[in-house]
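**Student:** have a look at this prediction, sequence included:
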Amino acid sequence: MALKHKITVFKWVSILEGISFLVLLLIAMPLKYILDMPAMVKHVGMAHGVLFVAYFVGALLLIKPMNWGLKQIAIIFGCSFIPFGPFYVEKKYL
């Protein structure tokens, strides 16, 4: 797979992972704990989990071709745990 294609795929995964994280935190969790509607957490949580793993795999595959240093790698992986972090990665490092 060409580097440009890998970057494009990772950009999309990063954006979708960030959106799924925000939906989980800002919509699904309040529905579960405030309105006692846990179903959305199950579905959004599963989607977020799959995208989270895809984000990590995508980042691992880009370490060498993008010549990311240890600091950049730590920031990229750390941003996956922070709301809006994947959007930062997509804009700053891709």
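**Tutor:** Structure's in. What do you need?

**Student:** please count neighbours and contacts with C-alpha atoms only from this point.
**Tutor:** OK.

**Student:** how far off centre is the longest helix belonging to the chain?
**Tutor:** Of all the segments assigned as helix in the chain under DSSP state H, the longest by residue count is helix 39-66. Here the centre of helix 39-66 is set off from its chain's centre by 5 Å, with CA atoms, centre = their mean, to the nearest Å.

**Student:** determine the set of other helices and strands touching it.
**Tutor:** With contacts defined as 3 or more CA pairs under 8 Å, 6 or more residues apart in numbering; DSSP states H and E, helix 39-66 has these neighbours: helix 3-23, helix 29-34, helix 70-78.

**Student:** let's bring in a second model and compare:
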Amino acid sequence: MLEPIQKETKTLQWFRWIAILEGISFIAFFITMPLKYFMEMPTPNKFVGMAHGILFIVYVVYAYLLTEEQHWTKKSFGVLFVASLLPFATFYVERKYLKAK
């Protein structure tokens, strides 16, 4: 799926953390959505939604930077981008593909 890691870099280390945090915020967002719409508690959703939005943008920027730094193809960037749209996928990508061999 993703090309092998060329070298361990600061960008890669930061991206691993960002991928985990983005995944956590995605899950938290799924928890706060029912609170907003079924229990009329919009405040948690407001904060979690803002954090998730910021982390999503940072994730995509770092995915691009990592793709450029590791000299990966656009397909690899596409895999990282799609992972940001699916619940739990950022955890999977971080665990399976972002470890230097």
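**Tutor:** In hand now; what should we look at? No experiment lies behind these values; they were computed from the predicted model shown.

**Student:** what's the TM-score once they're superposed?
**Tutor:** Once superposed, the chains reach a TM-score of 0.89 (TM-score structural alignment, normalised by the length of structure 1), with 92 aligned residues with a CA RMSD of 1.6 Å.

**Student:** re earlier: report the aligned residue range of structure 2 for the longest helix of structure 1.
**Tutor:** Mapped onto structure 2 with TM-score structural alignment as the criterion, helix 39-66 of structure 1 occupies residues 43-70.

**Student:** returning to what we had before: give me the mean deviation of the longest helix of structure 1 from structure 2.
**Tutor:** Superposing on structure 2 places helix 39-66 of structure 1 at an average distance of 0.6 Å from its equivalents, by mean CA distance after the TM-score superposition for structure 1.

**Student:** now the residue nearest the centre of structure 2: how far from Ala51 of structure 2?
**Tutor:** Among the residues of structure 2, the smallest C-alpha distance to the mean C-alpha position (CA atoms, centre = their mean) belongs to Ala19, namely 3.6 Å. When CA to CA, to the nearest Å is applied, the distance between Ala19 of structure 2 and Ala51 of structure 2 equals 13 Å.

**Student:** surely the residue nearest to the centre of structure 2 touches Tyr59?
**Tutor:** Yes. Here Ala19 of structure 2 lies in contact with Tyr59, judged by CA atoms under 8 Å, at a distance of 6.4 Å.

**Student:** for Ser14 of structure 1, which non-adjacent residue is spatially closest?
**Tutor:** Take Ser14 of structure 1 and drop its neighbours on the chain: the residue closest to it by CA to CA, 6 or more residues apart in numbering is Pro86, 5.2 Å away.

**Student:** what about the one you found, how many neighbours?
**Tutor:** Counted by other CA atoms under 10 Å, the residues lying close to Pro86 of structure 1 total 26.

**Student:** what span of structure 2 is the host helix or strand of it aligned with?
**Tutor:** Per DSSP states H and E, Pro86 of structure 1 falls inside helix 85-93. The alignment of helix 85-93 of structure 1 onto structure 2 (TM-score structural alignment) spans residues 89-97.

**Student:** much appreciated, bye for now.
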